[in-house]
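In: Output the structure for:
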Amino acid sequence: MSEAYDVVQRWAEAFNAGEADAIAALYAEGAVLWGTLGQQLTTSPAEITTYFAEAARAGLRVKLQTYVISPASDDLAIIAGHYEFSRTADGKTQPIPARYSFVLTRRNGAWMIAHQHSSLLPRPANRP
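Out: Below is the predicted model of the structure:
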């Protein structure tokens, strides 16, 4: 299943390089993206490309953190974890903690993202 996680690592590398087309190429036909800052489900290759092009224009970067791989079958894996987005403005880097889940499917021997959900990490209940 480490090959499935390799796709997540390539996703992060392309994200940090601002390569929206390369990111979109990691998604399977019919994939669904519920982006961290998305206001609606992103369901077409063109929408996925646009979503990540906007993230690049905003100067966002991502750092992968802890994760768990749950194999559902030989050709289906669910990967859930944390990542931290960041943006630098006026010389200050602002961390943006978030969480994710990717559903990856192997099609024709290649792992592809079939579904992604990402959301901001909520503050603990005992903190303002």
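
In: Please count neighbours and contacts with C-alpha atoms only from this point.
Out: OK.

In: Strands of this protein, start to end?
Out: With strands called from DSSP state E, the chain shows them at 27-34, 61-73, 76-89, 92-107, 110-120.

In: to compare against the first, here's another:
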Amino acid sequence: MIKKLFCSTLSASFLAATMSGCAPVAETGEVACAEVTEAEIAALFDRWNSSLATLDPDQVVANYTPTAVLLPTISNTPRTDHESIREYFVDFLPNNPQGVINSRTIAIGCNKAHDVGVYTFTFTDDQGQTTEAVARFSYVYVYKDGEWLIDHHHSSLMPETVAN
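Out: As a prediction, the model looks like this:
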């Protein structure tokens, strides 16, 4: 009975650690979670958006983990490494994109956070004409080597935009 209870407790602890995105430290069983606020997670979008304004794809890519996945708004190709993410932004940045968050929900876990919602992007062409696109977004950030980086980024146009 004690062995069964211990195994159940151990399994529950492992499942909880796995679901939270953190692995326990081997000897102590404690998890070292970075402290972060919703405002700090919201500022990660601002950091990313500011990197877009530089029009430098390398500065944008610096926001992503080496194994990040980008499911971009205006490409059918999933991007799964820095090289392919950079390739996307080489094509995207000449549109002078700038985003504004319309609504969002932030959830914080152990060394990861989710920022999901709706944003509007404004694009400016060579003649100074602007167009807008409203899209849904999700960012999954992970705390790695002392910094928060994007590990998963999905953006898609709103269905009614596509239907019209």
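
In: hmm, back to that, in JSON lines: the strands of structure 1, plus distance to residue 16 of structure 1.
Out: JSON lines is the format used below for the strands of structure 1 (distance: least, C-alpha to C-alpha, whole Å):
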{"stretch": "strand 27-34", "distance to residue 16 of structure 1": "17"}
{"stretch": "strand 61-73", "distance to residue 16 of structure 1": "5"}
{"stretch": "strand 76-89", "distance to residue 16 of structure 1": "10"}
{"stretch": "strand 92-107", "distance to residue 16 of structure 1": "14"}
{"stretch": "strand 110-120", "distance to residue 16 of structure 1": "16"}
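
In: As JSON lines, those strands with mean neighbour count and distance to residue 128 of structure 1 would be great.
Out: Listed next are these as JSON lines, based on neighbours: other C-alpha atoms under 10 Å; distance: least, C-alpha to C-alpha, whole Å:
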{"stretch": "strand 27-34", "mean neighbour count": "19", "distance to residue 128 of structure 1": "27"}
{"stretch": "strand 61-73", "mean neighbour count": "14", "distance to residue 128 of structure 1": "25"}
{"stretch": "strand 76-89", "mean neighbour count": "18", "distance to residue 128 of structure 1": "20"}
{"stretch": "strand 92-107", "mean neighbour count": "18", "distance to residue 128 of structure 1": "16"}
{"stretch": "strand 110-120", "mean neighbour count": "20", "distance to residue 128 of structure 1": "16"}
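
In: between these, which gets nearest to residue 48 of structure 1?
Out: Residue 48 of structure 1 lies closest to strand 27-34 among these, at 7.3 Å (C-alpha to C-alpha).

In: Give me the mean deviation of the closest one from structure 2.
Out: Taken against structure 2, strand 27-34 of structure 1 registers an average deviation of 0.7 Å after superposition, with mean C-alpha distance after the TM-score superposition for structure 1.

In: Specify, as a residue range, where that strand falls in structure 2.
Out: Mapped onto structure 2 using TM-score structural alignment, strand 27-34 of structure 1 covers residues 64-71.

In: Please list the residues outside that stretch that contact it.
Out: By C-alpha atoms under 8 Å, 6 or more residues apart in numbering, the list of residues contacting stretch 64-71 of structure 2 from outside reads 77-82, 85, 149-155.
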